[in-house]
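Colleague: sequence first, predicted model second:
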Amino acid sequence: MKRSLIIANRLREVLLNGHWIANTNCKEQILSVNWMQATQKVGNLNMIAALTFHINYYLVGLLTAFETGKLEISDKFSFDLPPISSESEWNKMVTDFISNSEKFADKVEQMEDSLLDQPFIDEKYGTFLRNIEGVIEHSYYHLGQISLIKKLIMQDQS
C-alpha cells in the first residue's frame, strides 16, 4: 500500500470517520453540538467553535501551500474566530471544516510517496511527511479538548 494512502487514512481517522484511537473523530464531535454549545465558554478553555476554526485554519493554509508552494499562514491568526451568532453560521463552519478535511486527505492520498520525503516549502519546516503527521497529532490533541469541553457543557446542561 502506498504511504500516501496510509497517511491519508490516518487523517480521515482523526478528522472524519475513525473510532480506533479515540473512539470518536472531529466530525462526529462537532456535528453533535449546536451553535450555542459550540460557542459556550467553559472557564478559561477554548470554545469548541474556536478549536474547530483553529484546526480548519491549518488545513486551509496547508492546502493552499500544497497548491502554491507558499506558506502564508501564521500561528498568531489561528484562533481569530469570527463571531458566530446563529445555527446557520455554525453549520457553515462545520460544513467548511468537513469539506476541507476531505480535500486535505484526498490531496495527501494523491501525493507521490517520493514527495513525502521532500522538504516542505522550506527545509526549516521539515518534510511533507513531518508536516502531515503534525496535522494528525495536532488534530488528535484538539479532538481531546473538544471531547472534554463537550462533556463539561453537557454536564452543565443536565
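Modeller: Yep, that arrived. This is a predicted model, so every value here is computed, not measured. Residues are numbered from 1 along each chain as shown.
Colleague: please make it C-alpha for all contacts and neighbour counts, starting now.
Modeller: Will do.
Colleague: find the nearest non-adjacent residue to the residue positioned nearest the centre of the chain, please.
Modeller: Closest residue to the average C-alpha location of the chain: I55 at 3.4 Å, with Cα atoms, centre = their mean. Computed as Cα to Cα, 6 or more residues apart in numbering, the closest residue to I55 that is not its neighbour in sequence is S139, at 6.6 Å.
Colleague: specify the local secondary structure of the one you found.
Modeller: Each residue gets one of three states, and S139 gets helix by DSSP: H, G, I helix; E, B strand; the rest coil.
Colleague: give me the number of residues near it?
Modeller: 23 (other Cα atoms under 10 Å).
Colleague: same deal with S78?
Modeller: For S78, the count of nearby residues is 17 (other Cα under 10 Å).
Colleague: next up, the contacts around it.
Modeller: Neighbour list for S78: 53-54, 57-58 [criterion: Cα atoms under 8 Å, 6 or more residues apart in numbering].
Colleague: 7 Å - rerun?
Modeller: 54, 57 (Cα atoms under 7 Å, 6 or more residues apart in numbering).
Colleague: distance of it from L16?
Modeller: Applying Cα to Cα, to the nearest Å, the value for S78 to L16 is 21 Å.
Colleague: before we move on, what about F66?
Modeller: The spacing between F66 and L16, counted by Cα to Cα, is 21 Å.
Colleague: tell me which of the two has more neighbours.
Modeller: For F66 versus L16, the count of surrounding residues by other Cα under 10 Å is larger for L16: 22 against 17.
Colleague: ok, for the more buried one, nearest residue in space, not its chain neighbours?
Modeller: The spatially closest residue to L16, leaving aside those adjacent along the chain, is K27, at 5.1 Å (Cα to Cα, 6+ apart).
Colleague: put this next to the first one:
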Amino acid sequence: MKNTLEIANRFREIILNGTWVANTNYKDQLENLDWKIAVTPIQDLNTIAVLAQHIHYYIKGINNVLKGGTLDIKDKFSFDFPIIHSSQEWKTFLTKFWTDAEEFALLIEQMNDEKLNQSFVDKQYGTYKRNIECMIEHSYYHLGQIVLIKKLIVNKKVLFK
C-alpha cells in the first residue's frame, strides 16, 4: 500500500469512520449530538463545538496548502469562532467538517509518496508527513476531550456556568 493511502486512511479513521485506536471517531461522537450539548460550557473548558471547530480550522487550512494555496491559518485564531445558536447551524457546520475532512484525505491519497518528505510550505514547518501526522495526533488529543466533556454533560456530573 502506498504510504499516502495509509496516512489518508489513518486520518479518515479519527475523523470519519474508524475505531482502531480510540474505539470512536469525531463523526460517531458528533453526528447525532444535540447542538445544545455541543455548546454547553463547563467551567473554563472549551465547548465540544469549539473543539470540533478548532480541528476543522486546521483541516481547512491544510487543505488550502494541499491544493497549492498558501498557509493562512494562525494558532492565535484557532479557537475564535462564532457561537452556534441553532440545530441548523450545528448541522451545517458538521456537513462542512465531514466534507473538508474527506477532501483532506483525498488530497493526501492523491499525493505521491515522495511529496511526504518535502518541506511543508517552509522548512521551519517540517515535512508534509510530519504535518499530516501531527494533524492526526492533534485530532486524537481533542477527541479525548470531546468524549470526556460529553460524558460530563450527559451524566450531569459537573457544575455548569
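Modeller: Arrived safely, thanks for sending. As the structure is a prediction and not an experimental result, all values here were calculated from the model.
Colleague: for D75 of structure 2, see how far away the closest residue to L66 of structure 2 other than its chain neighbours is.
Modeller: The shortest distance from L66 of structure 2 to any residue other than its chain neighbours is 6.5 Å, reached at L107 (Cα to Cα, 6+ apart). Summarising the geometry, the distance separating L107 of structure 2 from D75 of structure 2, computed by Cα to Cα, is 23 Å.
Colleague: can you give me the helices in structure 1?
Modeller: Taking DSSP state H as the criterion, structure 1 carries its helices at 3-12, 26-31, 35-38, 48-68, 87-110, 113-116, 128-157.
Colleague: got a markdown table for the ones you listed, with distance to D122 of structure 1 too?
Modeller: Rendered in a markdown table, the data for those read as follows (distance: least, Cα to Cα, whole Å):
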| stretch | distance to D122 of structure 1 |
| --- | --- |
| helix 3-12 | 20 |
| helix 26-31 | 29 |
| helix 35-38 | 36 |
| helix 48-68 | 11 |
| helix 87-110 | 18 |
| helix 113-116 | 14 |
| helix 128-157 | 10 |
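Colleague: mind checking the ones you listed for the one nearest to W20 of structure 1?
Modeller: helix 3-12 (10.1 Å; Cα to Cα).
Colleague: distance of K124 of structure 1 relative to Q118 of structure 1?
Modeller: 12 Å.
Colleague: out of these two, which sits in the more crowded spot?
Modeller: The neighbour count for K124 of structure 1 versus Q118, taken as other Cα under 10 Å, is higher for Q118 (15 against 8).
Colleague: for that one, give its distance to D96 of structure 1.
Modeller: Distance of Q118 of structure 1 to D96 of structure 1, computed by Cα to Cα: 29 Å.
Colleague: so what corresponds to G68 of structure 2 in structure 1?
Modeller: In structure 1, the residue equivalent to G68 of structure 2 is T68, according to TM-score structural alignment.
Colleague: give me the number of residues near its match?
Modeller: Other residues lying near T68 of structure 1 total 11 when counted by other Cα under 10 Å.
Colleague: likewise Y125 of structure 1?
Modeller: Using other Cα under 10 Å, the number of residues around Y125 of structure 1 comes to 11.
Colleague: in structure 2, what residue corresponds to it?
Modeller: Counting by TM-score structural alignment, which is the criterion used here, Y125 of structure 1 corresponds to Y125 in structure 2.
Colleague: wait, what's in contact with that match?
Modeller: Contact criterion Cα under 7 Å, 6+ apart gives no residues in contact with Y125 of structure 2.
Colleague: what is the burial count for L5 of structure 2?
Modeller: Other residues near L5 of structure 2 come to 19 when the count uses other Cα under 10 Å.
Colleague: against W98 of structure 2, how distant is the nearest residue to it once chain neighbours are set aside?
Modeller: Nearest non-adjacent residue to L5 of structure 2, counting by Cα to Cα, 6+ apart: E109, 4.7 Å away. Computed with Cα to Cα, the distance linking E109 of structure 2 and W98 of structure 2 is 16 Å.
Colleague: now do Y128 of structure 2
Modeller: With the distance defined as Cα to Cα, Y128 of structure 2 ends up 22 Å from W98 of structure 2.
Colleague: and what of I42 of structure 2?
Modeller: As it turns out, when the distance is counted by Cα to Cα, I42 of structure 2 lies 26 Å from W98 of structure 2.
Colleague: and what of E114 of structure 2?
Modeller: E114 of structure 2 sits 27 Å away from W98 of structure 2, going by Cα to Cα.
Colleague: which of those two has more neighbours?
Modeller: The neighbour count for E114 of structure 2 versus W98, taken as other Cα under 10 Å, is higher for W98 (18 against 11).
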